[in-house]
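Trainee: next input, structure requested:
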Amino acid sequence: MTRFMEIDRENRSVEIGGTWLSRPLWGTGINPEAKFLMLRYAFETEAVIRVQIKSDARNLRSQRAIEALGAVREGVLRHQVILPDGFRRDSVYYSILAEEWPEVKRRLVTRISQGNHRPTPAPGP
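Mentor: Model (predicted):
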């Protein structure tokens, strides 16, 4: 499961996430393909200028997957969410901007078409 969240039409931005995959689906390519379709819709149909993705700071696997999409790590919001057990979660924020989309799209299309579903970090700045 993955979805659009925090839709902000005034500022032409959206968050994608809330992704939960059962372990047998890890590494199968379903996540990058789903994210590609969502990113394409956001940038090419809805004409957003920013897509945001965030992760629990403890979830390094999720962060690697987000970075492999080509998203840029923006920073950490400390104690951003209080979980039901009282834990104060730090959230790592990433984004892809409209001007970055063509290159991100090119990389994702290549990755998906080659069946390279294992995350490889995007090139650094």
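
Trainee: contacts, neighbours, all on C-alpha from now
Mentor: OK.

Trainee: tell me which element residue 15 falls in.
Mentor: strand 13-17 (DSSP states H and E).

Trainee: just want the angle from the helix or strand just after that strand to strand 13-17.
Mentor: Counting by DSSP H and E, the next helix or strand C-terminal to strand 13-17 is helix 30-40. Interaxial angle of helix 30-40 relative to strand 13-17 (axes from the mean of the first three to the mean of the last three Cα atoms, to 10 degrees): 170 degrees.

Trainee: quick one more, to check against the first:
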Amino acid sequence: MQPWLKPVTLEGNLVKLVPMKKEHKVDLAFAASDGNLWELWYTSVPTPATTDAYINTALLELESGKSLPFTIVDKKTNAVVGTTRYMNVDAAHKRLEIGSTWYAKKVQRTGVNTECKYLLLKYAFENLGCVAVEFRTHFHNHPSRNAIQRLGAKQDGILRNHRIDALGNLRDTVVFSILENEWKTVKTSLEFKMQRGPLH
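Mentor: The predicted structure is shown next:
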């Protein structure tokens, strides 16, 4: 049986999402160092020392059909500026989550996030035939929650005491989703935002 998700390159005007590879290690570590992203306690961004393990875990999940990780490349500079992935893949029910997303500080609030999400959502609904796409974030990650809502996703609920983080804190996870029948309107909204220029 053919896997539902296969490595693919998604390309827009600002960015290219290419299949993550081990060779991206140095570039990803450099991108995460722009703003020391791992210092935000409510995110899961690798440090230079943990980038190897981060990539290995992503590639193992790819092999098992649980995720499809991408490295994000800025088309203007050809530099790696972050990563994102399809994850928690449920092929039988045509559902997946877009997550493990982070960007170098220099491309935050430049329109890169909007275009990345647009490319991922478009492929999920129009090529994979998803019936729903989820987004999950830490309850305390208000910038992420706001960005997800600006995409047009609706909040499904909060998973209380969902995880225990590296510091031993209990994490409440906020779950959002976009449904197949909502995609046309969300797509129109995202295309309008991208035409108007960077919003976030």
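
Trainee: on that earlier part again, list of residues touching the strand holding residue 15 of the first structure?
Mentor: Contacts to strand 13-17 of the first structure, defined as Cα atoms under 8 Å, 6 or more residues apart in numbering, come from residues 2-8, 38, 42, 48-54.

Trainee: how much does that strand stray from the second structure?
Mentor: Mean deviation of strand 13-17 of the first structure from its aligned counterpart in the second structure after superposition (mean Cα distance after the TM-score superposition for the first structure): 0.5 Å.

Trainee: now, which of the contacts of strand 13-17 of the first structure sits nearest residue 105 of the first structure?
Mentor: residue 38 (11.3 Å; Cα to Cα).

Trainee: before we move on, back to that, now intersect the contacts of strand 13-17 of the first structure with the helices, please.
Mentor: residue 38 (DSSP state H).

Trainee: and which of the contacts of strand 13-17 of the first structure is nearest to residue 31 of the first structure?
Mentor: Using Cα to Cα, residue 2 comes nearest to residue 31 of the first structure of those, at 8.5 Å.

Trainee: just give the closest residue to the closest one, not the sequence neighbours.
Mentor: Closest residue to residue 2 of the first structure apart from its sequence neighbours, by Cα to Cα, 6 or more residues apart in numbering: residue 19 at 4.2 Å.

Trainee: what sits against that neighbour?
Mentor: Taking Cα under 8 Å, 6+ apart, one finds 1-3 in contact with residue 19 of the first structure.

Trainee: pull the number of nearby residues for the equivalent of residue 168 of the second structure over in the first structure.
Mentor: Structural alignment (TM-score structural alignment) places residue 168 of the second structure against residue 86 in the first structure. By the criterion of other Cα atoms under 10 Å, residue 86 of the first structure has 8 neighbours.

Trainee: where do the helices sit along the second structure?
Mentor: Counting by DSSP H, the helices of the second structure are 25-33, 51-63, 112-126, 142-151, 183-196.

Trainee: can you check which of those helices gets nearest to residue 105 of the second structure?
Mentor: helix 25-33 (8.1 Å).

Trainee: return the set of buried residues in that closest one.
Mentor: Neighbour-count burial for helix 25-33 of the second structure flags 25, 27-33 (criterion: 16 or more other Cα atoms under 10 Å).

Trainee: next one: stretch 54-62 of the first structure
Mentor: 54-57, 62.

Trainee: pick the one among these closest to residue 118 of the first structure.
Mentor: residue 62 (12.1 Å).

Trainee: against residue 99 of the first structure, how distant is that closest one?
Mentor: As judged by Cα to Cα, to the nearest Å, residue 62 of the first structure and residue 99 of the first structure stand 24 Å apart.

Trainee: the residue nearest to residue 2 of the first structure pairs with which position in the second structure?
Mentor: Here residue 19 of the first structure is matched to residue 101 in the second structure, going by TM-score structural alignment.

Trainee: what's the answer for residue 70 of the first structure, then?
Mentor: Under TM-score structural alignment, residue 70 of the first structure pairs with residue 152 in the second structure.

Trainee: what of residue 60 of the first structure?
Mentor: Residue 60 of the first structure maps onto residue 142 in the second structure, by TM-score structural alignment.
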